[in-house]
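Enquirer: Pasting the sequence and the predicted model now:
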Amino acid sequence: MAQAPDLLTRAPRLYLASASPRRRELLTQIGLAHTVLQVPAPPGEDEPQHAGETAAHYVRRTARDKAERGRLWMAAQQLAPLPVLAADTTVILQGAVLGKPADRTDAMHMLARLSGASHQVHTAVALWHQGRLYEDVSISEVRMCDLSADDIARYCDSGEPYGKAGAYGIQGLAGTFIAHLAGSYTGVMGLPLFETSKLLRRIGILLP
């Protein structure tokens, strides 16, 4: 999604500690001028889950970790001090985290597990501002339709599953797979706008 010309000329009101194009699109959708922090990511597609850590705790921790890395990067680069926003999205099936697929085989396996089943999507939001951390989480229930092996293969051929938690993007072709959604569409996309706007209001950022 291209930014509107007036949005491009506004001074940024926060830093987004995420390279996700979907999160940038959602902030642009609500007219919030922002700058993406080019924070070096840890090795691997996903941060490891700690021993004994539940999926629900994992997603909140990883969002906090991203916000903290963004805050430290802002300070190290001597950037103008602005709030730092981060988020993390996790697909949870029967208590297990389904992260970003490592390859086609992994993507096909994840989609086969999600086929015909209900799962949760947790998206945690973390916001650093003036030495304080503000956080919230969106939890959605999603049910996929039954997917045939051909459905899964064609979807993987599209290239869409890669780089996405649970190997699917609801805003793309996989939207045709979603039989039921209870919760936040933007949360499943990667940045729940309701929870995010609540945090922004708490630090005095009012949306247009």
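Expert: Now that the structure is in, tell me what you want to look at. Given the structure is predicted, the values throughout are model-derived calculations rather than measurements.
Enquirer: For the rest of this, base every contact and every neighbour count on C-alpha atoms.
Expert: Noted.
Enquirer: looking just at contacts, which helices and strands does the longest helix seen in the chain meet?
Expert: Ranked by residue count and defined by DSSP state H, the top helix of the chain is helix 55-76. The contact analysis (3 or more Cα pairs under 8 Å, 6 or more residues apart in numbering; DSSP states H and E) places helix 55-76 against strand 84-93, strand 118-129.
Enquirer: in this structure, which spans are strands?
Expert: 14-16, 34-36, 84-93, 96-98, 118-129, 132-144, 178-182 (DSSP state E).
Enquirer: Check the offset of the third one from the chain's centre.
Expert: Using Cα atoms, centre = their mean, to the nearest Å, the distance from the centre of strand 84-93 to the centre of the chain it belongs to is 4 Å.
Enquirer: Show which residue of this protein lies farthest from the average position.
Expert: Here the centre of the chain is the reference, and by Cα atoms, centre = their mean the most remote residue is Asp150, at 27.8 Å.
Enquirer: just to revisit the earlier point, check the strands of the chain for me and report the most buried one.
Expert: The highest average neighbour count among the strands of the chain, using mean count of other Cα atoms under 10 Å, belongs to strand 84-93 at a mean of 26.
Enquirer: try it against this one:
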Amino acid sequence: MKQLILASGSPRRKMFFERLGLDFRQVPSRYEEDMTLDLSPSELVMELSRRKAFEVASREDGVVVACDTMVFFDDKRLGKPKDKEDCINMLKILSGRDHQVISGLTVMAGDKVVTDHETTEVHFRVLSDEEIERYAKTDEPYDKAGSYAIQGSASVFIDHVNGSYTNIVGLPVPLLLDMLKRFH
């Protein structure tokens, strides 16, 4: 297989690649996300992952892997919080409710392009205002879609998960491994 290229600057995605023992280079995509696209949640993350992959493939030779992960509540996108107030509002929305974490994943080498998506259902337990306020005072939620990191101190907010845990962290590993098999 050609050189594997992770088209992301995410430390969490890099960690998964390292834990899988993959020989790769990390080359963050320069693609600026177009949030004006009128697509369903799954179509949106797949299209954004494709665009990220194509941008990196335009300047790097190898098997390019790009991912885009978003949090949705009632088909409404919950991005990274802008500030503490935004973080608190998002966590109040998620408290006691289900939401979806959806990742679009693209693997490409030359003319061969494979894109798919993974959806994980997450249910938060009911959170107190004090818990939300305490968490919002930490640095943890501010670079995370939906204002939380399941692998961090927000793990105690989760009542149950239906689907891929690694998808919630930012990379659907089982899906990635299945897709990479097509490039050997």
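Expert: Noted; the coordinates are in hand. Small disclaimer: the values here were computed from a predicted structure and weren't measured.
Enquirer: number of nearby residues for Leu173 of the first structure?
Expert: 13 (other Cα atoms under 10 Å).
Enquirer: Return the residues in contact with it.
Expert: Leu173 of the first structure is in contact with 155, 160, counting by Cα atoms under 8 Å, 6 or more residues apart in numbering.
Enquirer: list the contacts for the residue nearest the centre of the second structure?
Expert: When Cα atoms, centre = their mean is applied to the second structure, the residue found nearest the centroid is Thr69 (2.6 Å). Contacts here follow Cα under 8 Å, 6+ apart; on that basis Thr69 of the second structure touches 45, 101-104, 145, 167, 170-171.
Enquirer: Save the residues you listed as CSV, and put in distance to Gly62 of the second structure too.
Expert: Shown next, in CSV, are the contacts of Thr69 of the second structure (distance: Cα to Cα, whole Å):
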residue, distance to Gly62 of the second structure
Val45, 22
Val101, 28
Ile102, 26
Ser103, 22
Gly104, 20
Ala145, 29
Asn167, 24
Gly170, 22
Leu171, 20
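Enquirer: how about those, which pair is most distant?
Expert: The distance between the two most remote of the contacts of Thr69 of the second structure (Cα to Cα) is 14.2 Å, for Gly104 and Ala145.
Enquirer: To which residue of the first structure is the residue nearest to the centre of the second structure aligned?
Expert: Using TM-score structural alignment, the equivalent of Thr69 of the second structure in the first structure is Thr89.
Enquirer: Once you drop chain neighbours, what's closest to the corresponding residue of the first structure for Glu133 of the second structure?
Expert: Matched by TM-score structural alignment, Glu133 of the second structure corresponds to Ala153 in the first structure. Spatially, and ignoring its direct neighbours in sequence, Ala153 of the first structure is nearest to Met108 (7.2 Å; Cα to Cα, 6 or more residues apart in numbering).
Enquirer: What's the match for the one you found in the second structure?
Expert: That one, Met108 of the first structure, aligns with Ile88 by TM-score structural alignment.
Enquirer: Lys137 of the second structure versus that match, what's the distance?
Expert: Taking Cα to Cα, to the nearest Å as the measure, Ile88 of the second structure falls 10 Å from Lys137 of the second structure.
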